[in-house]
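Asker: for reference, the sequence and a predicted model appear below.
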Amino acid sequence: MKKNVAIIGGGPAAFLLAAFLDADKFSVTIYEKNKTSGRKFLVAGKGGFNLTHSEAVKELIHKYTPDDFLTNALCHFNNTDFRIWLDQIGIPTYRGSSKRVYPKKGIKPIEVLHAILQHLKEKNVILKYEHTFSDWDSCGNVIINNQSISANYTVFSLGGSSWKVTGSDGSWLDTFSKKGIKTNAFQASNCGYHINWNTNFIKKNEGAPLKNITITCNTVIQKGEAVITSYGIEGNAIYGLSPQIRKQFQVNSFASVYIDFKPSLTLENVLSKIQLSRFGTTSDILKKELKLSTPAIDLLKTYLSKETYLNTKSLAKNIKKFSLDLIRTTSLDESISTVGGIDLKALSDHFELKKIPHQFCIGEMLDWDAPTGGYLLQACASTGVYLAAYLNKIH
């Protein structure tokens, strides 16, 4: 006789769990509180639909914080496995120049979602919309739409606390805490950061990009692009440093990061180009010799003293290591993802809640972190498939 699996939440982790559960062993129902499923999945796709990242698995694992919790799941269902499965359901992929993996050109996020949902339909997975989890009854069964739901296995895939418009509001956190399950408060990740900009500087440079830079925090270096905003800075060159920046905020009222405006050159190369340049003014040397952008030059001119700016050695050092102080993150709702949620120590190696047998948590509701670029979606998929393999094995 088939066992019943109740999956609460209709996102990527839930989809992959349902897709890989053995249909001969389990009857699967997904309960989604929205009128449709995959809303955050679609919103994420608007900014460049990274399905996963193509780097070697050994490197992939170390992009996560902590870098050991997801190892088994990522090795069991890695980025290559994910691409193979997507191709099998009619979504061919390709690797971009950044090593990020995208659906084949012309395939929209909604088409990817429809392909996944069609696959689940073919496996007789039932999706019930406008069904909201609120608590547990006295017998430990989950309560959905004020009714107790009895299942052999219950899996929570409730997401984090960013982009509340998609339903990912983290409202479940207190319910789990009251149940005695250890949770951690949500914090913004892959987000923008506030800076006390000079008024004249921001009037000239709001919205301008800083391209081909690296930003360093606590010895961790992130390469990419950042955008100067009215409130501070955002972009992939800062997003990937979220764990390191949070550590500084825990002990200080600010976090210090360092911009390298010319990561392709050594300090000696930069100094030599300045000293040997045929251009007469410092601004011309920076613009024409070193090819620095106007926003980068304005940053140096605005925040360095006149003496530092005109001294070739100190200027070269600041081009390679320009200090910038961040004062706080943007709000949870403005962040791409969040950390916090279910404390990892509350789970077994197979994501089972230690306090409630046969009930599991997967995906972004767990307290792990990852940069943008396909890593978030890959981990959600991997946790779902890994749990499916475990359930398939024990039955």
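Answerer: Sure, I can see it.

Asker: switch to C-alpha atoms for all contacts and neighbour counts from now on
Answerer: Fine.

Asker: ok, now which ones touch residue 21?
Answerer: For residue 21, the contact set (Cα atoms under 8 Å, 6 or more residues apart in numbering) comprises 388, 389, 391, 392.

Asker: hmm, try it at 6 Å
Answerer: Neighbour list for residue 21: residue 388 [criterion: Cα atoms under 6 Å, 6 or more residues apart in numbering].

Asker: with residue 377 instead?
Answerer: For residue 377, the contact set (Cα under 6 Å, 6+ apart) is empty.

Asker: identify each buried residue in the helix or strand hosting it, please.
Answerer: Using DSSP states H and E, residue 377 falls within helix 375-394. The neighbour-count check on helix 375-394 (16 or more other Cα atoms under 10 Å) flags 375-389, 391-392 as buried.

Asker: what's the answer for stretch 174-185, then?
Answerer: Those would be 176, 181, 182, 183, for stretch 174-185 by 16+ other Cα under 10 Å.

Asker: give me the contacts around it.
Answerer: Contacts of stretch 174-185 (Cα under 6 Å, 6+ apart): 340, 341, 342, 343.

Asker: now, of the residues you listed, which are buried?
Answerer: Buried members of the contacts of stretch 174-185, counted by 16+ other Cα under 10 Å: 340, 341, 342, 343.

Asker: the last one and residue 375: what is the separation?
Answerer: Look at residue 343 and residue 375: by Cα to Cα, to the nearest Å, they are 20 Å apart.

Asker: same question for the first one.
Answerer: Computed with Cα to Cα, the distance linking residue 340 and residue 375 is 17 Å.

Asker: one more structure, for comparison:
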Amino acid sequence: MSVRASIIGGGPAGLMAAEVLAQAGAQVTVFDAKPSMGRKFLMAGKSGLNLTTDAPLERLLPRFYEAADRLEPMIADFDSKAIQAWAKRLQQPVFTGSSGRVFPEAMKASPLLRAWFARLDALGVRRVTRARWQGWDDAGALVFDPPQEAQFMQPDVTILALGGASWARLGSDGAWANMLKDRDVPVIPFGASNVGVSVDWSTHMQRHFGAPIKAVKWTVNGTHSRGEAVVSAHGLEGGGLYPLARHIDASTSLFVDLIPDMDAAQIAERLSKKRGKASLSNHLRKALRLSSVKIAMLQEWSRPVPQNAVALAALIKNLPVAHAGLRPMDQAISTHGGIAWNALDNGLMLKSMPGVFCAGEMVDWDAPTGGYLLTGCFATGRWAGQAAAQRLGLL
């Protein structure tokens, strides 16, 4: 007799769980509220799909912050090497960039997703779109809008892979949180992660919108992140800032070091050279090779700009960023918060709801960009799928 598994959420965690369960012999149906699956996955691949970072476990784990210990067995079971091998089995060759980040050679998500769907189809996985999950009825059956066939509403196992609470238009709206709270499942409030900061720019910054800020270091409360950002109409965005988002609110002091490879004394020495009739901007450009956007930031946040070389050097090394907190959560790449770890057993099954497993960003873990988010989703999806298959007696 076949056993049935219903997976709610057609992102990378849900699809990975589906693959594992189908390979084990379960009859698998994946439900998604949107007209197509993997929408956030496709969005992530628009500028090059960063699948993972090619690094040993001891370097991967710290990037998952407080959840590293809980995630360790899952990521060890499906680490960056395993992810690369999995992509290659889908006939999607990968390459590793100079920073260690791993990308498909196609540099897009769509070819990999098509190949993945083809594999799932071959395994007999049924995919149902435009089916929004509404929770459970009084008899414990899954409820969807519109209603689905009764045989799939009371599966032998259910895996929830509904994402966090960002990019609602792509499917991750966090609406599931109240459904689980109603069943006394502890859920940690969501917060924005991997998101930019809001800045109320003066008009003189408008010509710099879209400009990259390269070779800088950002600091919040003693925590540093080195990496570039981009000036946008609403503030600052970019991989250099994203790891600090979890430490920032409207009252947090944020600083940027515009020349992290030189100390203040070296900068002051260069600035002390006679500039003649050159304007301060030209002097900064010639003496320090500061880009126009960095000079504009210096002028934006230090009125008037110090003329004294030592004071100006100190400011260049520790320029206060006048910000108004993070951009809205729905603009974040990801969110922290979600199902509390103490609500789950070691197989990611809800302790209060036997047979219901959770995976992906809906669990309370966080990671920076750089392939770590997808690594966590793949690993937890696979782990939940294996645990569900074990519960069904298939492994």
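Answerer: Looks like it arrived, so ask away. Remember, it's a predicted structure, so these values are computed and weren't measured experimentally.

Asker: for residue 164 of the second structure, see how far away the residue nearest to residue 101 of the second structure when sequence neighbours are not counted is.
Answerer: Nearest non-adjacent residue to residue 101 of the second structure, counting by Cα to Cα, 6 or more residues apart in numbering: residue 53, 4.3 Å away. Distance of residue 53 of the second structure to residue 164 of the second structure, computed by Cα to Cα: 22 Å.

Asker: tell me which of the two has more neighbours.
Answerer: Each of residue 53 of the second structure and residue 164 has its neighbours counted (other Cα atoms under 10 Å); residue 164 has more, 30 against 26.

Asker: report the contact partners of whichever residue in the first structure pairs up with that one.
Answerer: Using TM-score structural alignment as the criterion, residue 164 of the second structure maps onto residue 160 of the first structure. Residue 160 of the first structure makes contact with 168, 170, 338, 364, 365, according to Cα under 6 Å, 6+ apart.

Asker: those residues in helices, which ones?
Answerer: Nothing among these maps onto helices, per DSSP state H.

Asker: sort out for me which of the residues you listed are in strands.
Answerer: If you go by DSSP state E, these have residue 338 in strands.

Asker: quick one, helices of the stretch 151-300 of the second structure?
Answerer: All helices of the stretch 151-300 of the second structure, identified by DSSP state H, counting those that start in this stretch, fall at 176-181, 264-271, 280-288, 292-301.

Asker: check the contacts of residue 160 of the first structure against residue 85 of the first structure and report the nearest one.
Answerer: Distances from residue 85 of the first structure to the contacts of residue 160 of the first structure, taken as Cα to Cα, are shortest for residue 364 (20.9 Å).

Asker: what's the burial count for the closest one?
Answerer: Residue 364 of the first structure: 28 neighbours (other Cα under 10 Å).

Asker: ditto for residue 196 of the second structure
Answerer: Residues lying near residue 196 of the second structure (other Cα under 10 Å) number 32.

Asker: check contacts around the counterpart of it in the first structure.
Answerer: If you follow residue 196 of the second structure across to the first structure using TM-score structural alignment, you land on residue 192. By Cα under 6 Å, 6+ apart, residue 192 of the first structure lies in contact with 233, 234, 330.

Asker: using TSV, lay out the residues you listed together with neighbour count and distance to residue 8 of the first structure.
Answerer: As requested, those are exported to TSV (neighbours: other Cα atoms under 10 Å; distance: Cα to Cα, whole Å):
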residue	neighbour count	distance to residue 8 of the first structure
233	25	36
234	20	33
330	19	29
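
Asker: and which of these is nearest residue 112 of the first structure?
Answerer: residue 234 (27.9 Å).

Asker: trace that closest one over to the second structure, please.
Answerer: Mapped onto the second structure by TM-score structural alignment, residue 234 of the first structure lines up with residue 237.

Asker: not counting sequence-adjacent ones, nearest residue to its match?
Answerer: Using Cα to Cα, 6+ apart and skipping the chain neighbours, the partner closest in space to residue 237 of the second structure is residue 196 (4.3 Å).

Asker: cool, and residue 294 of the first structure?
Answerer: residue 287 (7.4 Å).

Asker: follow-up on the earlier one: out of the buried residues of stretch 174-185 of the first structure, which is nearest to residue 57 of the first structure?
Answerer: Minimum distance to residue 57 of the first structure across those is 28.9 Å, recorded for residue 183 (Cα to Cα).
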